[in-house]
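> Let's see this in three dimensions:
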Amino acid sequence: MRASRLVSILMLLQTRGRMTAQALAETLEVSVRTVYRDMESLSAAGIPLFGEAGHDGGYQLLDGYRTRLTGLTVAEAESLFLTGLPTAAADLGLGAVVTAAQLKLMASLPAELRDRAGRISERFHLDAPSWYRDADHTPHLTAVADAVWNQLTVRMRYLRWAEPHEVTRTVDPYGLVLKAGHWYLLARSAGQFRAYRISRLLALDVLTERFDRIEGFDLGSYWQTYLERFDTRRHQGQATLRLSPNALKRLPHIMEPAITQAASRTATEPDPDGWTRVTIPIESIDQAIPELLKLGADAEILAPQELRERITQTLDTMILIYQRRQRPT
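Below you'll find the predicted structure:
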């Protein structure tokens, strides 16, 4: 365990440069005292590193020192071929690069690890798009990726849901996210971050102007925060329902997690008929109608009254359509 930690310290200093004992301790999930002891061991082994005290201090390797030690375990070698996303890489125009990198990695691994890693790539495949949906058409994705990588501002014409539907914006592209088969650009403009679906880009110009990224910006953390805020923004209303036991069982399979969680959180004790009253978030009346119709006769809308009336009107219209079909010609 300690030998593995020493290798990890070397890899961290080699890839990140100067790091404080506190930062190393947090990354490796050990105490600062343990880091101090490990540094003494590395120095005693002849590793050319030095430390500086003070607020801007830390440990670092001497300039030019590179270790060839990878420290790959069997599990780590196997996992390397699970971290690659061949389809995503191809979308970004990096398919050939990824293939070449994997071939070089395979050639450098010992025979046993090469065999184990090869089996992973042969037996696991990632298919990002959800069922019954094709991946987006994204002709501008490669250009956007290049702008993200080189920190180049872009001017784009974008098709959005709100009016005016077509807008032109100049943004700083910070990162790309692949979610459920759809590519999104997270970009900053006028001090605010917004997400743009790449398939809705109508035109794109990569400008020569470079931008400076916010120091310490974490794409993964910001994306998670964005999703939470997005749910809060779009769920502007609530609906109160009576659900049968069957509806409660089906809810996680046909509704999104936010609705299922709200139903579980607000569920009352079953009434004499075994039905339960719940309160769930909705985006709008129009959006809620087709979603709640999925529950069929296993749900009754109690509030708001407008939603209840609209559901009733929809059902009455459906009954008339089917009754007309049943009349003899």
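
> From now on I want contacts and neighbour counts done on CA atoms only, so please keep to that.
Fine.

> all strands in the stretch 151-300 of the chain, in order from the N-terminus.
Using DSSP state E, counting those that start in this stretch, the strands assigned to the stretch 151-300 of the chain run over residues 152-159, 166-179, 182-189, 192-197, 201-210, 237-243, 276-282, 299-303.

> Just send the ones you listed back as a markdown table, with distance to Ala23 too.
Formatted as a markdown table, the entries for the strands of the stretch 151-300 of the chain read as follows, by distance: least, Cα to Cα, whole Å:
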| stretch | distance to Ala23 |
| --- | --- |
| strand 152-159 | 31 |
| strand 166-179 | 25 |
| strand 182-189 | 28 |
| strand 192-197 | 28 |
| strand 201-210 | 31 |
| strand 237-243 | 44 |
| strand 276-282 | 41 |
| strand 299-303 | 52 |
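
> Of these, which is nearest Pro110?
Of all the strands of the stretch 151-300 of the chain, strand 166-179 sits nearest to Pro110, with 33.1 Å by Cα to Cα.

> so is the closest residue in space to Leu85 that isn't next to it in sequence in a helix, a strand, or just coil?
The shortest distance from Leu85 to any non-neighbouring residue, by Cα to Cα, 6 or more residues apart in numbering, is to Leu126 (7.1 Å). Of the three states, Leu126 takes coil under DSSP: H, G, I helix; E, B strand; the rest coil.

> Leu126 touches Thr83, doesn't it?
No. Judged on Cα atoms under 8 Å, Leu126 makes no contact with Thr83 at a distance of 10.1 Å.

> Please generate a structure for the following sequence too, so the two can be compared:
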Amino acid sequence: MTRTVMFLKKGVFFMKADRLIKILLLLQHGEKVSTRALSEELEVSERTIHRDMESLSAAGIPVYAERGAAGGWKLVDNWKQRLSWLKEKEVMALFLPHADKVMKDLDMGISSSEIRDKLLLSVPGETKESAGKLWERIHVDMGTWKSSTSETLPAMDVIKEAVMNDTKVKVTYEKANGDVKESIIKPLGLVAKSSTWYVVLLNEADQFRSYRMDRIKACSSLEEPFERPEDFTLAEYWEASKKKFTKSLPEYAVRIVASPIALQRIQFTGRFVRTTYQGEEREDGWTELELSFNSEEEALGFIVGFGDQVKVCSPVSLQDKVRERAEEIIELYK
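Have a look, this model is predicted:
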């Protein structure tokens, strides 16, 4: 019962804090706003608005009421709480567009444009124009080229709550090889890697692991708290984990010469191949490259797809495999 009352009090507190911020933002436009208009905008009673104004005044914000038919609430001398303690580049950094997909996946209930509009009210005048231009000229898109309506993450709500509250979760997880395992995890943080979400966690043996959120087939909160490692930093762990994973990947090096058309495609397709060396363009227009793949089979499929626009120089074994694959294709279409 006590715990329920505590959560209710917290909820009321955050609702009021959010309402006070909204009132302040409305008043920062510099015009008078009536009690009725505020109550309708915020969906509370006029009496609640009067109490909110008393709270703002007690917090040191100079609000006052003008009486009469044309009266309303106003800030003294167009007072504004500006972001004046930040340097210009720091203010500009706040205006880098946010990824709407991330906020949607996390169910934040707000768009990047709403954040921009609220921030603009608090920016010094000399920075406002530059901040607006930054937002208009840079866009962050973390979705895939072919977004699907089925890109939902059923486990997100449960995992997000567990991350924020340090509570254990029971999950059913499908590995890359198709094996399915049920276990109890301790979620430490969420990471958005491009358009893919991961949860960094401690498993039942207290070992650090990273699970893809879309492979969690079922989960339920146990509401059992756990002790978060004191020296754990999510960003540092992720960067170290990423470097370790990259080093563990197998490398298969291939030396080729590519036509101008193939060269453009190879430079564009960075997802499947990494270019480790590029020579100067030859007299015939072709360019020598060294490419790195995860496996021979991956290299074979990639190179055959270019037809007569790419020639393998080494290894010789791959030349033989390309020739065999080409003969198989010819046989298929006879």
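
> between the strands of the stretch 151-300 of structure 1, which gets nearest to Ser8 of structure 1?
strand 166-179 (27.4 Å).

> Report the buried residues of the closest one.
By 16 or more other Cα atoms under 10 Å, the buried positions in strand 166-179 of structure 1 come out as 170-177.

> Now do it and strand 192-197, the angle between them.
Between the axes of strand 166-179 of structure 1 and strand 192-197, defined by axes from the mean of the first three to the mean of the last three Cα atoms, to 10 degrees, the angle is 80 degrees.

> Strand 166-179 of structure 1 vs strand 182-189, what angle?
Using the same axes, to 10 degrees, strand 166-179 of structure 1 lies at 120 degrees relative to strand 182-189.

> and strand 166-179 of structure 1, how far from the chain's centre?
Remark: strand 166-179 of structure 1 is offset 16 Å from the chain centroid, using Cα atoms, centre = their mean, to the nearest Å.

> residues contacting the alignment partner in structure 2 of Ser199 of structure 1?
Applying TM-score structural alignment, one finds that Ser199 of structure 1 aligns to Asp214 in structure 2. Applying Cα atoms under 8 Å, 6 or more residues apart in numbering to Asp214 of structure 2 gives the contacts 153, 197.

> Check the one 5 residues further on too.
For Cys219 of structure 2, the contact set (Cα under 8 Å, 6+ apart) comprises 155, 158, 169-172.

> if you set the cut-off to 10 Å instead, what comes out?
154-156, 158-159, 169-173, 182-184 (Cα atoms under 10 Å, 6 or more residues apart in numbering).

> Weed out the non-buried ones from those.
Judged by 16+ other Cα under 10 Å, buried ones among the contacts of Cys219 of structure 2: 155-156, 159, 169-173, 184.

> quick one: Gln192 of structure 1 from Arg37 of structure 1, how far?
Here the distance between Gln192 of structure 1 and Arg37 of structure 1 works out to 45 Å (Cα to Cα, to the nearest Å).

> go on, Ser130 of structure 1?
Distance from Ser130 of structure 1 to Arg37 of structure 1, by Cα to Cα: 49 Å.

> my read is Met39 of structure 1 is in a strand, agree?
No. Using three-state DSSP, the secondary structure at Met39 of structure 1 is helix, not a strand.

> just checking, it touches Leu13?
No. Met39 of structure 1 sits out of contact with Leu13 when judged by Cα atoms under 10 Å, with a separation of 11.5 Å.

> Now do the shared contacts for those two.
Counting by Cα under 10 Å, 6+ apart, the residues touching both Met39 of structure 1 and Leu13 are 49, 59.

> Of those two, give the one with the bigger neighbour count.
The residue with more neighbours, out of Met39 of structure 1 and Leu13, is Met39; 21 against 17, by other Cα atoms under 10 Å.

> residue in structure 2 matching that one?
Counting by TM-score structural alignment, Met39 of structure 1 has no partner.

> Can you show me the strands along the stretch 1-150 of structure 1?
So, for the stretch 1-150 of structure 1 - with DSSP E, counting those that start in this stretch - the strands run 49-52, 58-61.

> Structure 2: matching residues for the first one?
Correspondence between strand 49-52 of structure 1 and structure 2 is not established for any residue, with TM-score structural alignment as the criterion.

> go on, stretch 168-177 of structure 1?
Against structure 2, stretch 168-177 of structure 1 falls on residues 182-191 (TM-score structural alignment).

> To what extent is Leu42 of structure 1 buried, counted in neighbours?
What Leu42 of structure 1 shows, counting by other Cα under 10 Å, is a neighbour count of 16.

> Spatially nearest residue to Ser189 of structure 1, not counting backbone neighbours?
Per Cα to Cα, 6+ apart, closest to Ser189 of structure 1 is Val171, 4.9 Å.
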